[in-house]
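**Q** Build me a structure from this.
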Amino acid sequence: MVSNALHDLWFGFGVAFQGSNLMWSFFGVLVGNLIGVLPGMGALSAISILLPLTYVMHPVPAILMLAGIFYGSQYGGAIGAILLNLPSHPPHAVTCIDGYPMTKAGKGGTALGITMICSFFAASVGILVMIFASPLLTTIAFKFGPAEIFSIMLLGLLAGSTMSRGSPLKGVAMTLFGLLCGVVGTDVNTGTFRFALGIPELSDGLELVAIAMGLFGVADFILNVNRMTAVTSNAKLRIRDMRPSLAELKEAFWPMVRGTGVGTLFGAMPGTGPTITTFVAYALERKISKTPEKFGTGMIAGVAAPEASSHSKTQVDFIPTMSLGIPGDAVMALILGALMIQGIAPGPQLISDHPDIFWGLIASFWIGNVILMILNVPMIGVWVKLLQVPYRYLFPSAMFFIAVGVFSTQSSLFQIWEVLAFGLIGALLMYLEFSVAPILLGFVLGPMVEENFRRALLLSRGDLAVFVERPISCTFVVISAMLLAGVTWSAWRNRGPKKTAIQVLESELAVNE
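**A** Predicted structure coming up:
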């Protein structure tokens, strides 16, 4: 088996190194990297714009170009999230939580260096998984029905609601708010409007990109609108500052490994988007950390784990897309559409019927990730120098790109108003010391939780026991119950003696005296 895989991989490198294929792969990585850096832009916008170009291209270079845009934008999106607190791609929203505080502390170059190392490591692991474990993961993916998907989404919600700093009750409240935002629009089963307030533009629900950019980009601008100096006064602008120290590498190693494992697991499951992957990886690191209260202040683990999970999932995502025809998110749906435009039907027979596409794509992943490192090493200084741009110039420009990027997704001015609305909401919540990250998680998982819950009950004719009768589902339900019990026990153990109103008044008088 190993010898056959290596032989096929060698054949794939021969395909990927062909002149036209290599040129289009490089073009895709370059465009993806540049698009990922721009606030408000992302892989979805770039692939949507370039999709008509694939009509007149050969299938192999067309798919290599689109794939290059996909994983190229992953690293580019991390740059904007770390340096500017602007996630151009929703999965990078969680990177803002610790990446941006590292930038404000003068460690933006270190965060970018950690991101580069994690991306290459995770992508390499994802590629190896595609080569050697594709048949096994495809078999496992078939075992995930509605009950299993609901259970794992429930676990993600519980983990996300407790990942925010401060009161767990605030985290739960923000997750519930995200769930409410997720059910706005047309009910999939009945076709009726829900919580649309009579606004026709809300019939398709709220836009994920608009919510992410509003909560993490516009909200930060509103809170810092009067700050006219650079982002940080002690910004390191030397290229060598991107090289992490040995201690920082040790601190990032195990979060990188665990994040890669999370991304690989979720990448093998069809229908799960990349945003849930990064949030689960971040929540896992916060749960097992000895200092969870430091997350959100610039922890290296808070950058390494979600970025590794994002890049490993990006590679493994192609397994259910190409072998089952089930895309993991909107970007993979576009790539799936590009295959069908070329007259290629994704499925178990794709590897044998079109080995040049499958193995050429796998080989191009490694080539593309090497190109990414070559491109970004000399350009790190350029990204870090963005820190010297005053806010009065930087954020109006960022707002412009946000508006252009959001408008380009569906050519709707209404979505720009969505960005502004969620920017105001996010600024208010952040001012009140609420964490806005669980809102995005609840919004992403809410529709999936509801849909799979209702589907599982329909198949079981209303029997709730279906969630504990199936082994995989039961495992995730038990883990969810243990997590909930652990949070409750931790809150009970850390509770302090409550002061009466008289005691509070006496303490205040003592302070005044």
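
**Q** can we go C-alpha only for contacts and neighbour counts from here?
**A** Will do.

**Q** Please report how far residue 171 lies from residue 301.
**A** Distance, residue 171 to residue 301, using Cα to Cα, to the nearest Å: 20 Å.

**Q** hmm, I was thinking of residue 136
**A** Going from residue 136 to residue 301 by Cα to Cα gives 30 Å.

**Q** Pick out whichever of these two has more residues nearby.
**A** Using other Cα atoms under 10 Å as the criterion, residue 136 and residue 301 rank with residue 301 on top: 26 against 12.

**Q** quick one: contacts for the more buried one?
**A** By Cα atoms under 8 Å, 6 or more residues apart in numbering, residue 301 lies in contact with 251, 252, 255, 256, 285.

**Q** again, 7 Å this time
**A** Contacts for residue 301 (Cα atoms under 7 Å, 6 or more residues apart in numbering) come out as 251, 252, 255, 285.

**Q** Next step: those residues restricted to helices.
**A** 251, 252, 255, 285 (DSSP state H).

**Q** give me every residue that touches the closest residue to residue 160 other than its chain neighbours.
**A** Excluding the flanking residues, the one nearest residue 160 by Cα to Cα, 6 or more residues apart in numbering is residue 438, at 5.7 Å. Taking Cα under 7 Å, 6+ apart as the criterion, residue 438 is in contact with 160, 161, 171, 174, 175.

**Q** how about this one, so we can line them up?
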Amino acid sequence: METFLSNLSLGFSVALGLQNLGLAFLGCLVGTLIGVLPGVGPVATIAMLLPITFSLDPTGSLIMLAGIYYGAQYGGSTTAILVNIPGEATSVVTAIDGHEMAKKGRAGAALAVAALGSFFAGSVATLVIAALGAPLTRVALMFGATEYFSLMIMGLVLAVVLAGGSVLKAVAMILVGILLSTVGTDLETGDERMTFGLIFLSDGIDFAVLAMGIFGVAEIMRNLAQPESRDVVRKPIGRLLPNREELRQSWAPVLRGTLMGSILGILPGNGAVLAPFASYAMEKKLAKDPSRFGKGAIEGVAGPESANNAGAQTSFIPLLTLGIPGNAVMALMVGAMTIQGIIPGPQVMTGNPSLFWGMIASMWVGNLMLLVINLPMVGLWVRLLKVPYRLMFPAILAFCCIGIYSINSLPTDVMLIGLFGLVGYLLIKCGFEPAPLLLGFVLGKLMEENMRRALILSRGSLSTFITEPISAGLLIVSAVLLVAAIIPNVRKGRDEMFVE
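**A** Below is the predicted model of the structure:
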């Protein structure tokens, strides 16, 4: 307990530094803004802001990027309640009852419960990260190259299992990502791989270029292709403090949502996205009158909002302890750490404790900032909701080009983000999710490195991945999960074939 408190004390001494406080506030403010504005998500924003992290110290840059991520969860609820357009995938469920409350003149109560529930869930999730961080890091330090390779395989399989849509498409995206990670010069042999004789590819594909193209530029193209309609609530927002009855109805859903989000957020893949849906289903099942849901039940806002914020923060656990990104945002965080010369994994806690604990403490500080940013400034967010997207995208695109050019001063990087943007847009139109591609790209290099190291240690024997107990266990779990994900799709295809 004494060690735990001393670690938290170290974290707060780092997080409460003037520069880190400013960066946390900036991240939370930007996160709220992009959560409020439909069409601009945290993945695209973090991808666009990666070049800025070059000029910041590692701790400050990660604190800012983390603030953008969990800040977007707060902002997404504002859009969902007031406009019925979820700013984030995690806010889809909030829109169901939150917008109905807004149409009845109870938007203030919905926004307040969402903000208070999010603050409580974020605070609890921060303690969960702090409590689990040290034990999981000690376990991870027992892992060698063989175990790490198998762990990464399991992380990719979980990403497939929890991804929406076709399992086959998710697997295809991961394989494409791994293939792209091999482009460039082989560090061991010095041979060039898949460069097609192009000099600018000899160092491989830059992570920031791929991320900004696949998410940033592709997101702009996707939004421009869709008709824009925003049904901003015309009724008064109402008082920003819930009454006693609303608080009584909300406290239990907030507790249950926090617990569910904290557990599901740890799962690699899209566990944090599943949390609000699971919370909503649970609240509806436990309710004495389920017919209230969909008509403005405050429990349908309190539970899912707590779940999505708890899940967003506990999704940092696999990243900080094992070095495994659980979703697209965490993959971008790995990219940011790599840019700063930090190797994600258990060595972060042992080798750079001020970064590890400073980032955890900053999450609690950030949640407190978000509570202040969201409620008093709700009038400003309502006005911003009326800004047409066609006026924003030229500035966003220009920022992308300037940011990516500032990294290496290469015109080819600007052309590549355009190319990857077009590829990302086509993937979305064809029903492919770009997120598994980015996970495959990030983990591809690490997987190759650990596989080679494991084979060198075993003198080229592939049996090392089965004979090592931890590695074998991880591979068995991966195989079981993959089979469990594929079987329903096979049955569905067979049933459709018989129907025809």
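
**Q** What's the ChimeraX line that selects buried ones from the contacts of residue 301 of the first structure?
**A** With 16 or more other Cα atoms under 10 Å as the criterion, this ChimeraX line picks the buried residues out of the contacts of residue 301 of the first structure:
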select :252,255,285
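
**Q** of all the contacts of residue 301 of the first structure, which comes closest to residue 79 of the first structure?
**A** When these are ranked by distance to residue 79 of the first structure (Cα to Cα), residue 252 comes first, at 17.7 Å.

**Q** Show the contacting residues for the closest one.
**A** 300, 301, 304.

**Q** quick one: which of the contacts of residue 438 of the first structure is nearest residue 220 of the first structure?
**A** Nearest to residue 220 of the first structure among the contacts of residue 438 of the first structure: residue 174, at 17.6 Å, using Cα to Cα.

**Q** what separates that closest one from residue 447 of the first structure, distance-wise?
**A** From residue 174 of the first structure across to residue 447 of the first structure, the span is 16 Å (Cα to Cα).

**Q** The two: which has the busier surroundings?
**A** Here residue 174 of the first structure and residue 447 are set side by side on neighbour count (other Cα under 10 Å), and the busier one is residue 174, at 25 against 19.

**Q** Would you check that my belief about the more buried one contacting residue 437 is correct?
**A** No: contact criterion Cα atoms under 7 Å: residue 174 of the first structure and residue 437 do not qualify, at 8.1 Å.

**Q** how about residue 206 of the second structure, what's its partner in the first structure?
**A** For residue 206 of the second structure, the aligned position in the first structure is residue 207, judged by TM-score structural alignment.

**Q** Can you give me the neighbour number for that match?
**A** For residue 207 of the first structure, using other Cα under 10 Å, the count is 18.

**Q** Spit out the contact partners of it.
**A** So residue 207 of the first structure contacts nothing (Cα under 7 Å, 6+ apart).

**Q** Quick check: it vs residue 244 of the first structure, distance?
**A** From residue 207 of the first structure to residue 244 of the first structure the distance is 37 Å (Cα to Cα).

**Q** Nearest residue to the middle of the second structure?
**A** For the second structure, the residue nearest the mean C-alpha position is residue 329 (3.5 Å; Cα atoms, centre = their mean).

**Q** Who's the closest spatial neighbour of that one, skipping the chain neighbours?
**A** Leaving aside its sequence neighbours, residue 329 of the second structure sits nearest to residue 43 (Cα to Cα, 6+ apart; 5.6 Å).

**Q** Cheers, nothing more for now.
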